[in-house]
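>>> sequence and predicted structure are below.
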Amino acid sequence: MDLPYIFGYYAIGYVVTFCALSRSQDRINRTDLATIDLSSPSERLKALVPCYRIAGLLPLLADRCFNNTNCNKLLPHSDFERLDSGNGRNMVEMTPTTVTRFFSNVRKWTAVKEIYDFLDHRIPHAEFIHRSLEKDLGLVFKPRGCKCKPTNCEQLVEALKYVTKALVALHDLSFMHRDISWEKVMRRTERENEWFVCGFEEAVGAPQIYPRRSVRWGSRRRV
């Protein structure tokens, strides 16, 4: 809450705009900083300048990460966990190697399964459906991960490498995650320093390529 602003970006087609979000009393203000058209080769080279400057901030960002000493352990979690948000949303059960999410209705279960079936093993460093439980409206995912943020610059850079590879592959399929955040980045439990992306429930295809699917999958969330 003591951060003066949050740096980010948004994209419309090939046009990417870097921006800053700041709080003003009860409002969130967006300040556009630079706009780049990635369809142009010269603009792509131009984009390297802000990216290079952002890279210089990584050590500072790492210092702001939570100092969670448990993250240095290989298994900083219980082998078996059951989570219930208590507000009617999905139930989650975890084993040492899998994560099972249960859904409240067939429509939601089918929509999520359709997205993951389309992306099945086409995205590196991302969770995938290991087994479907149609009768129980559940989906079993692999790999198992733990929610812990990077604790130093080296871990931050490694995590960003894995996330970037996953998002590049996703965008090559003309899909957008639409809900990417540290809550959707997990550290693998069986490997020392490997990260993966999860939570593709809100993913949506480009309207010009998947007009019907985009409307159906995107109707549950505003862009």
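Everything's here; your move. Residues are numbered from 1 along each chain as shown.

>>> CA atoms for contacts and neighbours, from now on please.
Will do.

>>> what's the helix or strand hosting residue 9 in contact with?
Using DSSP states H and E, residue 9 sits in strand 6-12. Applying C-alpha atoms under 8 Å, 6 or more residues apart in numbering, the contact partners of strand 6-12 are 16, 17, 18, 19, 20, 21, 22.

>>> SS state for the residue nearest the centre of the chain?
Nearest to the mean C-alpha position of the chain, counting by C-alpha atoms, centre = their mean, stands residue 180 at 3.0 Å. With DSSP: H, G, I helix; E, B strand; the rest coil as the basis, residue 180 sits in coil.

>>> ok, residue 78 next?
coil.

>>> how many neighbours does it have?
11 (other C-alpha atoms under 10 Å).

>>> the strands in the chain, which residues?
Taking DSSP state E as the criterion, the chain contains strands spanning 6-12, 15-24, 27-37, 81-84, 91-94, 99-102, 128-133, 138-142, 145-146, 175-176, 185-188, 195-197, 204-205.

>>> out of the ones you listed, indicate the one that is most buried.
Highest mean neighbour count among those (mean count of other C-alpha atoms under 10 Å): strand 195-197, with a mean of 25.

>>> got the contact list for that strand?
For strand 195-197, the surrounding residues in contact (C-alpha under 8 Å, 6+ apart) are 125-127, 158-159, 162-163, 166, 184-188.

>>> which parts of stretch 151-165 are buried?
For stretch 151-165, the neighbour count (16 or more other C-alpha atoms under 10 Å) marks 151, 152, 153, 155, 156, 157, 159, 162, 163, 164, 165 as buried.

>>> next, the one to line up against it:
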Amino acid sequence: MVLCSLQCAIVGQARSSFDVEIDGDVKAGANAWLSSLTEDAKRLKKGEKTALIESLTQENNKLQGEDSISKYLEGVDAPTTKKAYQIVWDLAFRCVLDLIFSQARIDRDSCDDCPDFLFILDDVCVFRSEETSPEVSISVAANELCSKLVWGFGSVPYVFGYAASGYNVTLFALHRDDNGVVKNTAIGTFNLKVQEHKFEVVLAILNMALLFPAIVEACPASGKNEFMTITRSSGVVVRLFPTFVRKVFPDTSRLDHLIMLYGQMAAADVPNVDRLIKICYHKRSLSFEPRGTMVRPSNLLELLGALRDVLQALVALHGLGWIHRDIRWPNVIRQREGDSWFLIDCADAATSPQPSFSGQHLSRDEHAPEILWIMAPTLLLLTVGL
């Protein structure tokens, strides 16, 4: 892997759409990294204003969000909470990224299982962060960048992120070593109280932004929708995480039913189904694993494999006296590793036989016609056949 110092060079990709002059002396492996010799880059390196910097800063050379009241705050003790510094980090990163990629999704999340900051371009999280208050070492945030990242990006060489502790920020390239362990390589360290460092951070973001589209293009399906929230018509909120799925229910009526059913399936070791791994009753949430990829079979071999795995699950489930009642492709998920498939979403499962009901997901296009009147194992097998 070839990494570069973002403090002193604008980088891009060969044959990209960006107007970048090539410095022949600093070309890196396979012409992948280029240094910019444009006048804008030269002026930025000297700390001079350009049109882009003018749009990101006020006339007094202070980043947007800072105003004339700053002088009245001199001498006031610096804040000590993590939340108090979010405006500082957002001005350095979020505002610049939002200007460059107006269609991207930027999100902050207080959940312990998510990064603190997510920048998602075309369903791929190409840039993320872990942030702490000033009294916590920045190394804690840097380690969390790696520990929370489950690599699903295939052969993509790296994604990017930053660790922050108060005003101190370190940019990282996040990648896998030869053993598949996620590592971070520091690109630059900045103090956002220092005016020159603010300009250097803008340069660094511009450099990384040149690479984001290429990362998205090379990313496989397993690296997309890493963090995603889906609200179902039933009121259930589904949150996707890299390795598990969390479902938050509008009330507790379904929780007892699902806890009992998944407990029986776990005791009977039912194959090729998702597993209940965490119960949070006061938040009305259940967490399931594994997290797979929602794709349909692309050829006959994959179709036969999916049918085989679903039928194995149904045989075991029917042996317990349960029927699934909602077998359709959105509930048949492919494992991220390997070529196996598994069945999810047993919220509608019931003992057999069972009078049916006309739910929105029970359609003649996706289910056997008889399933609209009565549910039984034979009809579920017919549904799989369709």
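That came in fine, so what should we check first? Predicted, not measured: the structure shown is a model, and the values here were computed from it.

>>> now the TM-score, please.
Taking TM-score structural alignment, normalised by the length of the first structure as the basis, the two superposed chains have a TM-score of 0.57; 143 aligned residues with a C-alpha RMSD of 2.6 Å.

>>> isn't residue 108 of the second structure right up against residue 119?
No - at 9.0 Å, residue 108 of the second structure does not count as touching residue 119 under the criterion of C-alpha atoms under 8 Å.

>>> looking at those two, which has the bigger crowd around it?
residue 119 (23 against 14).

>>> rewinding a little: residue in the second structure paired with the residue nearest to the centre of the first structure?
Taking TM-score structural alignment, the alignment pairs residue 180 of the first structure with residue 327 from the second structure.

>>> I figured its match hits residue 384, correct?
Yes - contact status for residue 327 of the second structure versus residue 384: in contact at 6.9 Å, counting by C-alpha under 8 Å.

>>> which neighbours do these two share?
With C-alpha under 8 Å, 6+ apart, residue 327 of the second structure and residue 384 have no common neighbours.

>>> determine the longest helix present in the first structure.
Counting by DSSP state H, the longest helix found in the first structure is helix 153-172.

>>> and the contacts of that one?
So helix 153-172 of the first structure is contacted by 58-59, 61-63, 122-126, 150, 176-177, 185, 193-197 (C-alpha under 8 Å, 6+ apart).

>>> how much does that helix stray from the second structure?
In this overlay with the second structure, the average offset of helix 153-172 of the first structure from its partner residues is 1.0 Å by mean C-alpha distance after the TM-score superposition for the first structure.

>>> where's that helix relative to the chain centroid, distance-wise?
10 Å (C-alpha atoms, centre = their mean, to the nearest Å).

>>> same question, stretch 204-223 of the first structure
18 Å.

>>> distance between the ends of that stretch?
For stretch 204-223 of the first structure, the first-to-last residue distance is 10 Å (C-alpha to C-alpha, to the nearest Å).

>>> now what about that stretch, what contacts it?
For stretch 204-223 of the first structure, using C-alpha under 8 Å, 6+ apart, the contacting residues are 111, 174, 175, 176, 177, 178, 202, 203.

>>> could you tell me how far the equivalent of the first one over in the second structure is located from residue 350 of the second structure?
For residue 111 of the first structure, the aligned position in the second structure is residue 257, judged by TM-score structural alignment. As judged by C-alpha to C-alpha, residue 257 of the second structure and residue 350 of the second structure stand 9 Å apart.

>>> circling back: need the strands of the first structure in JSON lines (columns: distance to residue 117 of the first structure).
Below are the strands of the first structure laid out as JSON lines (distance: least, C-alpha to C-alpha, whole Å):
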{"stretch": "strand 6-12", "distance to residue 117 of the first structure": "26"}
{"stretch": "strand 15-24", "distance to residue 117 of the first structure": "29"}
{"stretch": "strand 27-37", "distance to residue 117 of the first structure": "32"}
{"stretch": "strand 81-84", "distance to residue 117 of the first structure": "25"}
{"stretch": "strand 91-94", "distance to residue 117 of the first structure": "20"}
{"stretch": "strand 99-102", "distance to residue 117 of the first structure": "15"}
{"stretch": "strand 128-133", "distance to residue 117 of the first structure": "8"}
{"stretch": "strand 138-142", "distance to residue 117 of the first structure": "11"}
{"stretch": "strand 145-146", "distance to residue 117 of the first structure": "20"}
{"stretch": "strand 175-176", "distance to residue 117 of the first structure": "13"}
{"stretch": "strand 185-188", "distance to residue 117 of the first structure": "20"}
{"stretch": "strand 195-197", "distance to residue 117 of the first structure": "16"}
{"stretch": "strand 204-205", "distance to residue 117 of the first structure": "13"}
